[in-house]
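A.B. asks: can't give you the sequence, but here's the structure:
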């Protein structure tokens, strides 16, 4: 027989032995679910509750970090990529989207899309009638939808002001802008455009971005008229509310060369830019690793003590120590993995319940965010915790005296 045949036979026997050990481990897990159900379920529940807590706390941290990133509550936005296609003065201003009102309307007409609004930003001088107050505000032009929304961190509901005269535009001012002008809801203002003035009425004063320049919302057509862009329909971006699939199809049809950014999902990178959120997530990670490792080690050790006769029997029929340790490690990892999967499901449910309770009581929006990376992250933490816990049950299993246990 050649050396190649000998090597092949040895590899086949080694593979069969490993598969046999895994089969023994799976059988042992199934047996524990009936004969030692309490200890097995205890391990599963310990891991599940720890992982669920990790998912929930990390989701809260993600929401906390992502809160300062977006200035709107849209599900996606379209940004100009190519200045030559989307209309811009090259070298003077960033590229903008052209024909935005018509194209946004086509997007909004699709099934699955709730609303689409072009957004135009222009610095405009705003005067009070008595000329006592005057300031340059960053006016943000939007098209309000049927449902309330947030743009530039200001709610759009104040753009429909019944107190305003028919010829007046309605403004939603941030508190910073209102304080600088010294005005309140119902006051009249004058907007100084490039070629004409526009009368306006303060429809609402809202909490806005206090750490940014004074900002105000206005109807898109008013701002386009003031800035002279109504003919080309220029806009900085188009915000879209609706379902992901419908948004992608509508954006691809309306602006095939523009960039579509999904703003509905939390940005995991924002976590590293927020000190409090990062500290919260790190603390939850340390607690999850520590608590899960200690409790898995304890419950796995209890299982090893209860299974000493089974391990001794394996030794008596010829399984070496390393093979018995592999069985212990496999059963522990399999049980912990089951707990981790259950924990991820509980964590997702916990985030949804927390958001529902928060928005129904004290919070204006979700306080915890779901992110696809939370699933592999939580599973990885559970696996690492189990690996950290393994030395204790393995040490107990290695000290099992086969002759003494079989003779009992």
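C.D. replies: Here it is on my side, so go on. Please read these numbers as outputs of a predicted model, since none were measured by experiment.

A.B. asks: CA atoms for contacts and neighbours, from now on please.
C.D. replies: OK.

A.B. asks: would you mind finding the longest helix in this protein?
C.D. replies: As far as residue count goes, and with DSSP state H defining each element, the longest helix of the chain is helix 321-361.

A.B. asks: C-terminal to that one, what's the next element?
C.D. replies: Helices and strands here follow DSSP states H and E; after helix 321-361, the next one along the chain is helix 374-389.

A.B. asks: which neighbouring elements make contact with whichever strand or helix holds residue 120?
C.D. replies: Secondary-structure element containing residue 120, defined by DSSP H and E: strand 113-127. If contacts are counted by 3 or more CA pairs under 8 Å, 6 or more residues apart in numbering; DSSP states H and E, strand 113-127 sits against helix 100-108, strand 134-142, strand 188-192, helix 220-227, strand 237-242.

A.B. asks: and the first one, what's buried?
C.D. replies: Translated: helix 100-108. Taking 16 or more other CA atoms under 10 Å as the basis for neighbour counts, the residues of helix 100-108 that come out buried are 100-101, 103-104, 107-108.

A.B. asks: could I get the residues you listed as TSV with distance to residue 355?
C.D. replies: As requested, the buried residues of helix 100-108 are arranged in TSV below (distance: CA to CA, whole Å):
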residue	distance to residue 355
100	34
101	34
103	34
104	30
107	29
108	27
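
A.B. asks: most tightly packed of the helices and strands packed on strand 113-127?
C.D. replies: Most buried of the helices and strands packed on strand 113-127 by mean neighbour count (mean count of other CA atoms under 10 Å) is strand 237-242; its value is a mean of 24.

A.B. asks: let's bring in a second model and compare:
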């Protein structure tokens, strides 16, 4: 019966009733395409944004901001009084290096070329020792050690204006080492100078984000977060595992993440990607079920004479219902396969648009699991849509149909 249903579906695609079958497939394909594309964006956003740093063993983050996406981290929960906290940690003989990290999207211009772009600015306190570490994929060595502008909380110290750009950010701004950049904020113009460019940077999904590494206090001044001395997280480098218990008590409602607990490909527990994926799934199922049930219902109505003929040759009502259900699921699965392919193209064009408009190379990602996910959802759509055409097939009167 399953084989017969599959053959009837294949024959219908090339027969006189091809229009109805193609409409059913198109409805499922569009639903799965949208779901795949949105899910790909959700996966890209869900890539862990806890800032990677060489030699850093622990990250202290707000309770709800652990492995959230970059889009959430730049405006999520904050830690306060971070300079003094980091300085206190740095005085511990078991700690090799501690720095707050703030991540903010800022608009930076190159007065020489006229280019203006949005960058992800990462503010840190470079190590006093002058050791060249790597934070957010960029070296700290070109930045002056310490945080001169902080000036013990007064924010009136010298403005260094130093910045290390990722290659992606440098290309966007048409800047190189020694370039002078301008940041406009709060009616004030702040100047930055490119001290170095690097091939590193942060990742979102499978792509890199244009990043500028700067002094924390200067980023706080640019973004207006000096009042409570705020940052997104604290990075702590240590060889002593026993210090973790002390780190957990520094801030209430915070968590300590180890190096092993963070992966660039880890799926986030942030509500944003999850909500996007659930909304896409719900929309795809509702649209797909309504479309398939309606079109297959019309198909069954038009095919009542053939169904009656099957009754004459000995097919029971239950067998005919199974046949119709098989055709419905097969149609949905074909639509699912087409939709996955279209969804992949949707992700490609989404990334091309993001690269062109905002300079982020890839905000969506495609994994083989997405293809399997799309096909499974298509099968679910077929199963949920099947009861209506099966019910219609059971209402066909043998005498009424054959007498026409």
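C.D. replies: In hand now; what should we look at? Everything numeric in this text was worked out from a predicted model, so none of it was measured.

A.B. asks: could you give the angle of the strand holding residue 120 of structure 1 to strand 188-192?
C.D. replies: Orientation of strand 113-127 of structure 1 against strand 188-192 (axes from the mean of the first three to the mean of the last three CA atoms, to 10 degrees) gives an angle of 90 degrees.

A.B. asks: between strand 113-127 of structure 1 and helix 220-227, how big is the angle?
C.D. replies: Regarding strand 113-127 of structure 1 and helix 220-227, their directions subtend 40 degrees when assessed with the same axes, to 10 degrees.

A.B. asks: quick one on the thing from earlier: quick one: which of the helices and strands packed on strand 113-127 of structure 1 is nearest residue 33 of structure 1?
C.D. replies: strand 237-242 (45.5 Å; CA to CA).

A.B. asks: sorry, back to before: and which of the buried residues of helix 100-108 of structure 1 is nearest to residue 60 of structure 1?
C.D. replies: Each of the buried residues of helix 100-108 of structure 1 was scored against residue 60 of structure 1 by CA to CA, and residue 108 proved nearest at 31.6 Å.

A.B. asks: aligned to residue 298 of structure 1, what sits in structure 2?
C.D. replies: Residue correspondence, TM-score structural alignment: residue 298 of structure 1 in this structure matches residue 294 in structure 2.

A.B. asks: again, but for residue 388 of structure 1
C.D. replies: Residue correspondence, TM-score structural alignment: residue 388 of structure 1 in this structure matches residue 384 in structure 2.

A.B. asks: separation between that match and residue 24 of structure 2?
C.D. replies: Plainly put, residue 384 of structure 2 is 14 Å away from residue 24 of structure 2 if you go by CA to CA, to the nearest Å.

A.B. asks: out of the two, which sits in the more crowded spot?
C.D. replies: residue 24 (26 against 20; other CA atoms under 10 Å).

A.B. asks: and that one, what does it touch?
C.D. replies: 291-292, 295-296, 331-332, 335 (CA atoms under 8 Å, 6 or more residues apart in numbering).

A.B. asks: in the helix or strand where it lies, which residues are buried?
C.D. replies: With elements delineated by DSSP H and E, residue 24 of structure 2 resides in helix 18-46, which encompasses its position. Under the neighbour-count criterion of 16+ other CA under 10 Å, helix 18-46 of structure 2 has 20-46 buried.

A.B. asks: same thing with stretch 276-286 of structure 1?
C.D. replies: 277-278, 280-281, 284-285.

A.B. asks: so how far is that stretch from its chain's centroid?
C.D. replies: Offset of stretch 276-286 of structure 1 from its chain centre (CA atoms, centre = their mean, to the nearest Å): 16 Å.

A.B. asks: so what touches it?
C.D. replies: Under the contact criterion CA under 8 Å, 6+ apart, stretch 276-286 of structure 1 has outside partners 54, 57-58, 61-62, 64-65, 271-272, 381.

A.B. asks: can you lay out the residues you listed as CSV showing distance to residue 245 of structure 1?
C.D. replies: Below are these laid out as CSV (distance: CA to CA, whole Å):
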residue, distance to residue 245 of structure 1
54, 30
57, 29
58, 27
61, 28
62, 24
64, 27
65, 26
271, 27
272, 29
381, 32
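
A.B. asks: residue 38 of structure 2 corresponds to which position in structure 1?
C.D. replies: In structure 1, residue 38 of structure 2 lines up with residue 57, judged by TM-score structural alignment.

A.B. asks: so how far is residue 216 of structure 1 from its match?
C.D. replies: If you go by CA to CA, the gap between residue 57 of structure 1 and residue 216 of structure 1 works out to 35 Å.

A.B. asks: next one: residue 274 of structure 1
C.D. replies: Using CA to CA, one obtains 27 Å as the distance from residue 274 of structure 1 to residue 216 of structure 1.

A.B. asks: tell me which of these two has more neighbours.
C.D. replies: When neighbours are counted by other CA under 10 Å, residue 216 comes out ahead of the other of residue 274 of structure 1 and residue 216, with 29 against 17.

A.B. asks: tell me where the stretch 51-200 of structure 2 has helices.
C.D. replies: Counting by DSSP state H, counting those that start in this stretch, one finds helices in the stretch 51-200 of structure 2 at the ranges 70-73, 82-90, 167-173.

A.B. asks: of those, which is nearest residue 60 of structure 2?
C.D. replies: Counting by CA to CA, residue 60 of structure 2 lies closest to helix 82-90 out of those; the figure is 10.8 Å.

A.B. asks: what residues sit buried inside that closest one?
C.D. replies: If you call a residue buried by 16+ other CA under 10 Å, then helix 82-90 of structure 2 has these buried ones: 82-83, 85-86, 89-90.
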